[in-house]
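[1] I'll drop the sequence and a predicted model, then ask my questions.
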Amino acid sequence: MYISDGHIQEWLSMGSAIEIPIKIGDRFGRFVEGLPWSANGNGLDWTRIDGLRKELPSSSGEFLCEWLSKTNICKDSHVVFWFSFGEPCIACETKFSISNVDQAFWKAPGRRYIFGLNIIGSEFFPEYSHFAEYDGANDLIFLDTNFKK
């Protein structure tokens, strides 16, 4: 289980992350499964989906806020790190999440996915269409529905 890794447990104990129920992650997994996949099954087929490729910024602060504002996920209070079906996810505040994508997915091989989430009181409101695919290196590809290009 990926969230049992030390770095994730540290975030959970510090309050930087919260555990998200498996059913929310599994619904996202089914959503992504319904999208076009590459012929080799190694990630989504972005030639058939409008996407915006963004290289993760190496800096934070104002630059990160500006960078994030060009994506739909910036509308959400939190970002969920999805690992796989049948496993809990974690959610972190959006700016923290984008700054720590690589660390969150450390030890998780292959393409990985994040999606938006809003929390009101104790209720979770996932935004499955506010998502991105992470290539495991430095790029996120966001679903392009309302980008300010």
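    The structure has been received and is ready for your questions.

[2] From now on I want contacts and neighbour counts done on CA atoms only, so please keep to that.
    Fine.

[3] In contact with the residue nearest to residue 139 when sequence neighbours are not counted: list those residues for me.
    Nearest non-adjacent residue to residue 139, counting by Cα to Cα, 6 or more residues apart in numbering: residue 55, 4.5 Å away. Applying Cα atoms under 8 Å, 6 or more residues apart in numbering, we find residue 55 in contact with 138-140.

[4] this is the comparison structure:
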Amino acid sequence: MAYIDSEHLRPWIEQGRVSVGDVRLCREFHDHLLSLRWLPSRLDWEGLRFDELDLTNADREQLAGRVSRARIGQHRDLLVMYTPDEPGLCCDRDLAVDNLDYLYWKAPGYRYLCGVDIDSGGFVTDPGDFAETDGTRLRMVL
């Protein structure tokens, strides 16, 4: 079963709150992430310009302000990636960042999301505009 088939995500897809993002988008994003330096279980942020926010103490206003200054904040929509071999979810940026715990509820480990734009052919990734979360903090490329 794909992550997007989880019982908590199905209603959002059916209601149109999120759209299913093609596997191609996740592979493009994953390929970009693999081009960067990695630690054993997550991206090595050393050498990247980023902002880090402690999600356990941040309110919605702080979160929105910090996201707006990061590169993902330049996009109206984001791709929520679960694995490179499964579809992800594309949704409104504010909906995504306000609901990271919900969107990644059953996804283990560090999780990654990136900016997407919409053109005549559908969603297009901007994989360099990304963020990482472990549920307690959000790291975003500046």
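    Okay, I see it. It should be emphasised that the depicted structure is a prediction, and the values quoted were computed from it without experimental measurement.

[5] which of the contacts of residue 55 of the first structure count as buried?
    139-140 (16 or more other Cα atoms under 10 Å).

[6] with the second structure superposed, average distance for the helix of greatest length in the first structure?
    Counting residues, the longest helix in the first structure under DSSP state H turns out to be helix 22-33. The superposed helix 22-33 of the first structure is, by mean Cα distance after the TM-score superposition for the first structure, a mean 0.7 Å from where its aligned residues fall in the second structure.

[7] what stretch of the second structure does that helix fall on?
    Using TM-score structural alignment, helix 22-33 of the first structure lines up with residues 23-34 of the second structure.

[8] Superpose on the first structure and give me the mean offset of the strand ranked longest in the second structure.
    Using DSSP state E to define each element, the second structure has its longest strand at strand 122-133. When the first structure is superposed, strand 122-133 of the second structure averages 1.0 Å from its matched positions, counting by mean Cα distance after the TM-score superposition for the first structure.

[9] quick one: the helices in the first structure?
    Applying DSSP H to the first structure gives helices spanning 6-14, 22-33, 62-68, 94-99, 101-104.

[10] which ones are touching the spatially most central residue of the first structure?
    By Cα atoms, centre = their mean, the first structure has its centre lying nearest to residue 114, at 1.4 Å. By Cα under 8 Å, 6+ apart, residue 114 of the first structure lies in contact with 79-82, 131-134.

[11] for residue 140 of the first structure, same thing?
    Residues in contact with residue 140 of the first structure (Cα under 8 Å, 6+ apart) are 53-56, 132-134.
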